[in-house]
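J.: what shape does this take:
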Amino acid sequence: MTAEQYGVAFPGQGVKAHTLLLALCAHVRHPLVARLLKTFSAAHPEALDLGDTAIVQPATFAAGIAAADAAFGPDHRPPVALGHSLGELTAAAYVGFLGADEGFELAVDRGRLCHDQGLRRPGAMVAIVGADAGELEWLRRGVIAEHGEILDVAGLNSARQTVLSGTPEAVAAAVRIAEEQCLRAEVLPIPGGFHSSLMMDAVPAWRRRLESTDFRPGATRFVSAIDARPHTDPGQVREQLARGLVLPVRWQEAVHTVRDLGVPGLVDAGPGTTLLKLGRRARTLEFTGLGALPEPVPPG
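T.: Predicted coordinates for the structure are as follows:
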């Protein structure tokens, strides 16, 4: 399989700060990274607060686009693109539903909205590994019944990994119960209850911001991880981005959709290797990283 046959996948903001910093440093000369530094008055990537959602979201967007441009060239368009959470915005911009600069500005606004909403309605997120759907729902409903807090399914990453999102009290209870049941629970380095009903208050402002941006037909297919369907209509792409603040990421289903479209493999554009690891565990289709792409076939 040649590099041109791979679809491209972009991660969300759950990347470790050090990993994100390395990606920004590697692509510090890219226009989007330069714009990131200017936006936050930073002389170099090390000066950025990569624990702040308001900065992490546009930084993750810029790093993803920069890495894909470096690997494929700025004019490359893959057979399909998709993204996890914030990565949906990166994917939509990468394949031309909006410009990269417009996407970056949206990432800045999304980061600020999420940061402010996290202050108004604090939340947390946890990945539960080892529970099937029935076990996970039993755990979730038990927490809600006992504590009366919000705890929603935020991410369906694989058959054995589900992300829950809700109030800090609910997430702490979920961790305790999961460990009692010998399940692995990993609290994510994300300061907010994203993809849960805690985010609903931020949707109107986010929708207005999306509607003020010119979305246009993309150069290739876009698969949303919110409804796990391919989209070519710009309005539908915009709507998935709006709903994505609250609805869960159906990652496993989205990857199955890519496979059903006949795309033989996906490359994790990063930053980080979160999607690569998920893909290799699920084995739905071939996953690789940018550094392991096959050499392009010379013309002629």
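
J.: make it CA atoms for all contacts and neighbour counts henceforth
T.: OK.

J.: contacting residues around the closest residue to residue 192 other than its chain neighbours?
T.: In space, and not counting its chain neighbours, residue 192 is closest to residue 123: 4.2 Å by CA to CA, 6 or more residues apart in numbering. Residue 123 makes contacts with 165, 166, 167, 168, 191, 192, 193, 194, 198, as judged by CA atoms under 8 Å, 6 or more residues apart in numbering.

J.: alongside the first, I'd like the structure of this one:
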Amino acid sequence: MGRDLYEADGPSRAVLEVARRELGGDLLSVMFEGPEEALTRTENQQPAIVAHSLAALALVREAGIAPDFVAGHSLGEYSALTAAGCLAPEQVLPLVRFRGELMARAGDDAPGAMAAVLGLDAEPVREIVAGIEGAGTVVVANYNSPGQVVISGEVNAVEVAGAACREAGAKRVIALDVSGAFHSPLMEPATAPLIARLGETEFLPAAVPVVANVDARPHTDPEETRANLGTQMTSSVLWEQSVRWMIGEGVDRFVEIGPGTVLSKLIGRTDRGVATFSVDHPEDVSKLTAELGQGGV
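T.: Have a look, this model is predicted:
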């Protein structure tokens, strides 16, 4: 991943060189050449995704495209904060590696599971996880789009809740290939060290509002940003609510920057009346500018 962004030279290569300088050349080697097993380790995957996203963002900025709001899903919130000017790449890349290491350690110490529940509204899923007794901890981790939520927690509790969701009418319950029960109380041991690290990190006021995962509301204040990131790992990702809030503010075009098109699909399922674009590769920028022109998103 990201090799074409490096070969494009210019601002995208400069960002990836920051990643090399701050995190060592091994990360770029894993990004460009694998192996897949190394890339998917949480402590590598998180900085790799953010490095890729920021390299693509650099090309979008070079094209003169600027947002009215930014938001990111879970880890993506760190890229969004960088896009808003709160953090520099030199700050955020070591920060997300540290976050990934903490989450991997928490996952090793307290093994958990996550599962996507498809075809069932959020409210019945909330009621199901709230009613699980004797099986352990399980919560709603992600509100992704209408009819798609993710549950997270102890392995047995997720299995029991998943079975109950099927009985309640879910079309599918899909176990996710993850190394821990992210956005659940099982990540609590990672919270205090992350909060301490966030306290040592200088955040600038956001140049554009950042719609936060934890409350689906806009923030620009550095202290609010620290507080939001400090609770994010154990809180639900309110992605659908964030998208709906932005649409309510008049946003009708969304640009997903980074690897893949998962968020574009989730946004499209949330409201088919908005336009979505994705920038994963250098050639995507010219397509984006052709659609949007040089104005703001």
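
J.: if we can go back for a sec, among the contacts of residue 123 of structure 1, name the buried ones.
T.: Listed as buried from those are 165, 166, 167, 168, 191, 192, 193, 194, 198; burial here means 16 or more other CA atoms under 10 Å.

J.: the helix or strand harbouring the first one vs structure 2, average offset?
T.: It refers to residue 165 of structure 1. Applying DSSP states H and E as the criterion places residue 165 of structure 1 in strand 161-166. Compared with structure 2 after fitting, strand 161-166 of structure 1 deviates on average by 0.6 Å (mean CA distance after the TM-score superposition for structure 1).

J.: how about the strands of structure 2, start to end?
T.: 112-118, 138-145, 148-154, 172-175, 210-211, 218-219, 253-257, 275-279 (DSSP state E).

J.: about what we covered before: next, the angle from the strand holding residue 165 of structure 1 to strand 124-129.
T.: Strand 161-166 of structure 1 and strand 124-129 are oriented at 160 degrees to each other (axes from the mean of the first three to the mean of the last three CA atoms, to 10 degrees).

J.: so strand 161-166 of structure 1 matches what in structure 2?
T.: Under TM-score structural alignment, strand 161-166 of structure 1 corresponds to residues 148-153 of structure 2.

J.: residues contacting that stretch, please?
T.: Stretch 148-153 of structure 2 is contacted by residues 112-122, 125, 136-144, 158, 181-186 when judged by CA under 8 Å, 6+ apart.

J.: filter those residues down to the buried ones, PyMOL style.
T.: Here is the PyMOL command that selects the buried residues among those (16+ other CA under 10 Å):
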select buried, resi 112+113+114+115+116+117+118+119+120+121+122+125+137+138+139+140+141+142+143+144+158+181+182+183+184+185+186
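
J.: circling back: translate the residue nearest to residue 192 of structure 1 into the numbering of structure 2.
T.: Mapped onto structure 2 by TM-score structural alignment, residue 123 of structure 1 lines up with residue 112.

J.: over to residue 268 of structure 1?
T.: Mapped onto structure 2 by TM-score structural alignment, residue 268 of structure 1 lines up with residue 256.

J.: and what of residue 251 of structure 1?
T.: Aligned by TM-score structural alignment, residue 251 of structure 1 pairs with residue 239 of structure 2.

J.: what sits against its match?
T.: Contacts of residue 239 of structure 2 (CA under 8 Å, 6+ apart): 73, 142, 143, 144, 145, 213, 216.

J.: what's near enough to touch the second one?
T.: Taking CA under 8 Å, 6+ apart as the criterion, residue 142 of structure 2 is in contact with 149, 150, 151, 183, 236, 237, 238, 239.

J.: make it 7 Å
T.: Counting by CA atoms under 7 Å, 6 or more residues apart in numbering, residue 142 of structure 2 touches 149, 150, 236, 237, 238.

J.: which one of these is nearest residue 19 of structure 2?
T.: Residue 19 of structure 2 lies nearest to residue 237 out of these, by CA to CA, at 26.7 Å.

J.: where's the closest one relative to residue 37 of structure 2, distance?
T.: 26 Å (CA to CA, to the nearest Å).

J.: give me the more crowded residue out of these two.
T.: Shown here are residue 237 of structure 2 and residue 37; by other CA atoms under 10 Å, residue 237 has more neighbours (26 against 8).

J.: do I have it right that that one meets residue 215?
T.: No - if you go by CA atoms under 7 Å, residue 237 of structure 2 and residue 215 don't touch, sitting 8.4 Å apart.

J.: export the strands of structure 2 as a markdown table, with columns for distance to residue 228 of structure 2.
T.: A markdown table is the format used below for the strands of structure 2 (distance: least, CA to CA, whole Å):
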| stretch | distance to residue 228 of structure 2 |
| --- | --- |
| strand 112-118 | 22 |
| strand 138-145 | 15 |
| strand 148-154 | 20 |
| strand 172-175 | 28 |
| strand 210-211 | 10 |
| strand 218-219 | 9 |
| strand 253-257 | 22 |
| strand 275-279 | 26 |
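
J.: looking at these, which is closest to residue 7 of structure 2?
T.: Of all those, it is strand 275-279 that lies closest to residue 7 of structure 2, at 15.9 Å by CA to CA.

J.: what is that closest one packed up against?
T.: Here strand 275-279 of structure 2 touches strand 253-257, going by 3 or more CA pairs under 7 Å, 6 or more residues apart in numbering; DSSP states H and E.

J.: name the helices or strands packed onto the strand it packs on?
T.: helix 42-62, strand 275-279.

J.: residues contacting the last one, please?
T.: Meaning strand 275-279 of structure 2. Here strand 275-279 of structure 2 makes contact (CA under 7 Å, 6+ apart) with 56, 252, 253, 254, 255, 256, 257, 258, 261, 264, 285, 288.

J.: quick revisit: just how off-centre is the match of strand 161-166 of structure 1 within its chain?
T.: Distance of stretch 148-153 of structure 2 from its chain centroid, counting by CA atoms, centre = their mean, to the nearest Å, is 15 Å.

J.: residue 170 of structure 1 against residue 145, yeah?
T.: No - Residue 170 of structure 1 is beyond contact range of residue 145, at 10.4 Å (criterion: CA under 7 Å).

J.: just give the nearest non-adjacent residue to the match of residue 268 of structure 1, would you?
T.: Spatial nearest neighbour of residue 256 of structure 2, excluding adjacent residues (CA to CA, 6+ apart): residue 278 at 4.5 Å.
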